[in-house]
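Enquirer: Below: sequence and its predicted model.
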Amino acid sequence: MSLQYSFEITPNIDQDNLAGLLKLHPQFISITDRNHDMDNLIQSLKIADYANAHSDVDVMIHLTGIDKDYATVKQMVDLMLTHNINDVLALRGDKLSQNDSAITFSHADELVEFIKQEYPHVNITGTCYLNSSDEEMHWLKHKVSKGCTNLISQFSFNVNDYVDYLNQTDITTPIWFGIMPVISKTQTQKMLDLTHATTPDELTSLMNASEEEFGEKGVKYTVGMINELKQVGADHINLYSLNDAENTKKIIEQI
């Protein structure tokens, strides 16, 4: 199977970059749920309307559960359907400060199950985590059994994390491996600090380059990761586009 790729974008993307990304013909674009509210969804639906009008690219919208009740989820999914959105990335979302007893969807599998029961025709994607424990793999299988038909992984800057996961999992559900492009030294350092991700020697050396040198070398590093993944059997890539069509195009043209 040839490599398929998708792009993640945020709702504040401008039209030029959105149009540029759509011209690269991804399998789908997914739109993050940054503010977890109706205003955020309405902005995402404007993007979806543009994509539907100007391309044949499918649109997936992120939906968190921990901050919503049954009625709110139904209201949001109903609105998505009126805009011809049939693909949802179901997430738990960040924990809230309130007591768990007040939360309707404490875990992503509960949100998946509810959406699948209420909307059997909606395609539900879930998330998975590299370097998963046995317990995490158990709950991932549980989430798949509730209705997830695709999975998107967290990102890593170390290709070995993806390879190890491929060797570890026996799940047959398609996994879109999340790739964070290395195109900005400042942004990459921020992600390294935020995630405490493993830093391979090649990336450590790259981080010593100037910001001016970093861009092209970073694109090469990202392309190298994706091509290594292809060689070991990965056939689905979810690229965090950073709303940047130009650099995303450079990556896609070299894989």
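Expert: Looks like it came in fine. Given the structure is predicted, the values throughout are model-derived calculations rather than measurements.

Enquirer: can we go C-alpha only for contacts and neighbour counts from here?
Expert: Fine.

Enquirer: What segments of this protein are helices?
Expert: 15-22, 38-54, 70-82, 108-118, 134-146, 159-168, 185-195, 201-206, 211-231, 245-252 (DSSP state H).

Enquirer: could these be laid out in TSV, adding mean neighbour count?
Expert: Shown next, in TSV, are these (neighbours: other C-alpha atoms under 10 Å):
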stretch	mean neighbour count
helix 15-22	17
helix 38-54	17
helix 70-82	15
helix 108-118	20
helix 134-146	16
helix 159-168	16
helix 185-195	14
helix 201-206	12
helix 211-231	17
helix 245-252	17
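
Enquirer: Tabulate these (CSV), appending distance to M60.
Expert: Shown next, in CSV, are the helices of the chain (distance: least, C-alpha to C-alpha, whole Å):
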stretch, distance to M60
helix 15-22, 14
helix 38-54, 9
helix 70-82, 10
helix 108-118, 14
helix 134-146, 18
helix 159-168, 23
helix 185-195, 24
helix 201-206, 31
helix 211-231, 22
helix 245-252, 18
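
Enquirer: what about versus this one:
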Amino acid sequence: MKITSMFSNHTVFSFEIFPPKKTSPIETVYDTLEALQDLKPDFISVTFGAGGSGNGENTLAIARRLKERYGVTPMAHLPCIHYTKDQIDRILEQFRENGIENILALRGDRVEGMQPAEDFIHASELIAYIRDKGGFDIAAACYPECHPEAPNLDTDIRYLKEKVDAGANHLITQLFFDNDTFYDFRYRTARAGINVPIEAGIMPVTNRKQIERMVTMCGASLPRKFTKMVQRFEDSPEALRDAGIAYAIDQIVDLITDGVDGIHLYTMNNPYVARKISEAVSGILKAVPVC
């Protein structure tokens, strides 16, 4: 099933998972898949190892398992900066042969010590390339607080418009902790003529190290309410976990109430956290009137 069609009749609720590290067998993620599929998400996205990491095959295997064993619609991430057109062609053919029809097309992170392949410099180029191949539903990433490499948000939104014009059918945001940031971003994108569904990416933060890593990677700002929570419970791992879950639930309820197109939950392969949040918001999602 193509994911774009899901947005027409309800608030989409989806998960992100990642393959195990190269040093771990793929079977280590199967218990997570078992638990997550039981929560009945609309789809599950599977991240893709950066160029040369060797995890691309695991992405395909996990996506295929989601589709064939669990009946869950998969979306495969596909970064391009370290791949040639021939390599992308082979990956797309593997996706096609295995019935994977939803792709999150990304530039991807630069890998230290590896030179970019230079066939695709920007995600918009990959999106247009996949679109011309036909048969795939294409999503793109967006940054409510501006991509770390963009000079400002207005410029970043212009680049985002290029992704949509190139063929992206829906968008998934990077994580954020202040919903007003998302609402401002949604207004700006609409003003720029971007009219595709936008899923809000929510990450339940369950430990301080995770917070520091995410802020360093994506530049997300931390509102006072959030930092007070962390400071209050940082010496109690279980309390911080529960507080982080509660904070994410509060974000999601507010977003659904405000008519968000969808929620994309960054699970960090933690089925306990995903279950707690899913159970808390399931009734609200079902109560949202169909437009």
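Expert: Sure, I can see it. The model shown is predicted, which means the values in this text are computed figures rather than measured ones.

Enquirer: Overlay them and tell me the TM-score.
Expert: The TM-score (TM-score structural alignment, normalised by the length of structure 1) is 0.92; 253 aligned residues with a C-alpha RMSD of 1.9 Å.

Enquirer: what about the helices of structure 1, which gets the closest to I31 of structure 1?
Expert: helix 38-54 (6.5 Å; C-alpha to C-alpha).

Enquirer: what angle separates the closest one from helix 15-22?
Expert: Per axes from the mean of the first three to the mean of the last three C-alpha atoms, to 10 degrees, the angle that helix 38-54 of structure 1 makes with helix 15-22 is 60 degrees.

Enquirer: Which residue in structure 2 aligns with G178 of structure 1?
Expert: Under the alignment (TM-score structural alignment), G178 of structure 1 pairs with G201 of structure 2.

Enquirer: Pull out the buried positions in stretch 185-198 of structure 2.
Expert: Using 16 or more other C-alpha atoms under 10 Å as the burial criterion, the residues of stretch 185-198 of structure 2 that qualify are F185, R186, R188, T189, I194, V196, P197, I198.

Enquirer: ok, for the equivalent of the second one over in structure 1, nearest residue in space, not its chain neighbours?
Expert: Meaning R186 of structure 2. In structure 1, R186 of structure 2 lines up with L166, judged by TM-score structural alignment. Of all residues not flanking L166 of structure 1 in the chain, A234 sits nearest, at 7.9 Å (C-alpha to C-alpha, 6 or more residues apart in numbering).

Enquirer: mind checking what that neighbour lines up with in structure 2?
Expert: Aligned partner of A234 of structure 1 by TM-score structural alignment: V260.

Enquirer: Who are the contact partners of that match?
Expert: Shown in contact with V260 of structure 2 (C-alpha atoms under 8 Å, 6 or more residues apart in numbering): T11, I198, E199, A200.

Enquirer: State the distance from the aligned residue in structure 1 for L78 of structure 2 to D244 of structure 1.
Expert: Matched across to structure 1, L78 of structure 2 falls on L63, judged by TM-score structural alignment. L63 of structure 1 sits 23 Å away from D244 of structure 1, taking C-alpha to C-alpha, to the nearest Å as the criterion.

Enquirer: between the two, who's got more neighbours?
Expert: L63 (26 against 18; other C-alpha atoms under 10 Å).

Enquirer: If you drop the residues flanking it in sequence, what lies closest to the more buried one?
Expert: Per C-alpha to C-alpha, 6+ apart, closest to L63 of structure 1 is A90, 5.2 Å.

Enquirer: Looking at structure 2, name the residue matched to the one you found.
Expert: A90 of structure 1 maps onto A105 in structure 2 when the alignment is built from TM-score structural alignment.

Enquirer: Can you report how many residues neighbour its match?
Expert: Look at A105 of structure 2: counted by other C-alpha under 10 Å, it has 26 neighbours.

Enquirer: what's R188 of structure 2 in contact with, if anything?
Expert: I157.

Enquirer: What of T82 of structure 1?
Expert: By C-alpha under 8 Å, 6+ apart, T82 of structure 1 has no neighbours at all.

Enquirer: Please report the distance of it from Q254 of structure 1.
Expert: For T82 of structure 1, the distance to Q254 of structure 1 - C-alpha to C-alpha - is 37 Å.

Enquirer: I figured V12 of structure 2 was touching G259, is that so?
Expert: No: using C-alpha atoms under 8 Å, V12 of structure 2 is not in contact with G259, being 11.1 Å away.

Enquirer: Looking at the two, which one has more neighbours?
Expert: V12 (22 against 11).

Enquirer: Map the more buried one across to structure 1 for me.
Expert: Following TM-score structural alignment, the counterpart assigned to V12 of structure 2 within structure 1 is Q4.

Enquirer: quick one: the nearest residue in space to its match that is not next to it in sequence from I183 of structure 1, how far?
Expert: Nearest residue to Q4 of structure 1 in three dimensions, chain neighbours excluded: H236, at 4.9 Å (C-alpha to C-alpha, 6+ apart). Computed with C-alpha to C-alpha, the distance linking H236 of structure 1 and I183 of structure 1 is 21 Å.

Enquirer: now swap in H142 of structure 1 and tell me
Expert: From H142 of structure 1 to I183 of structure 1 the distance is 36 Å (C-alpha to C-alpha).

Enquirer: ok, now which ones touch the residue nearest to L63 of structure 1?
Expert: Here A90 of structure 1 is in contact with H62, L63, T64, G65, A108, L111, V112, I124, T125, G126, T127 (C-alpha under 8 Å, 6+ apart).

Enquirer: how much space between I130 of structure 2 and S221 of structure 2?
Expert: Distance, I130 of structure 2 to S221 of structure 2, by C-alpha to C-alpha: 33 Å.

Enquirer: Likewise for E97 of structure 2?
Expert: 41 Å.

Enquirer: what's the matching residue for F105 of structure 1 over in structure 2?
Expert: Counting by TM-score structural alignment, the partner of F105 of structure 1 is F120.

Enquirer: so how far is Y83 of structure 2 from its match?
Expert: 8 Å.

Enquirer: residues near P223 of structure 2, how many?
Expert: There are 12 residues near P223 of structure 2, going by other C-alpha under 10 Å.

Enquirer: does G218 of structure 1 really touch T186, like I thought?
Expert: No: when contacts are counted by C-alpha under 8 Å, G218 of structure 1 is not listed as touching T186 (11.8 Å).

Enquirer: distance between stretch 276-283 of structure 2 and the chain's centre?
Expert: Centroid separation for stretch 276-283 of structure 2 versus its chain: 19 Å, with C-alpha atoms, centre = their mean, to the nearest Å.
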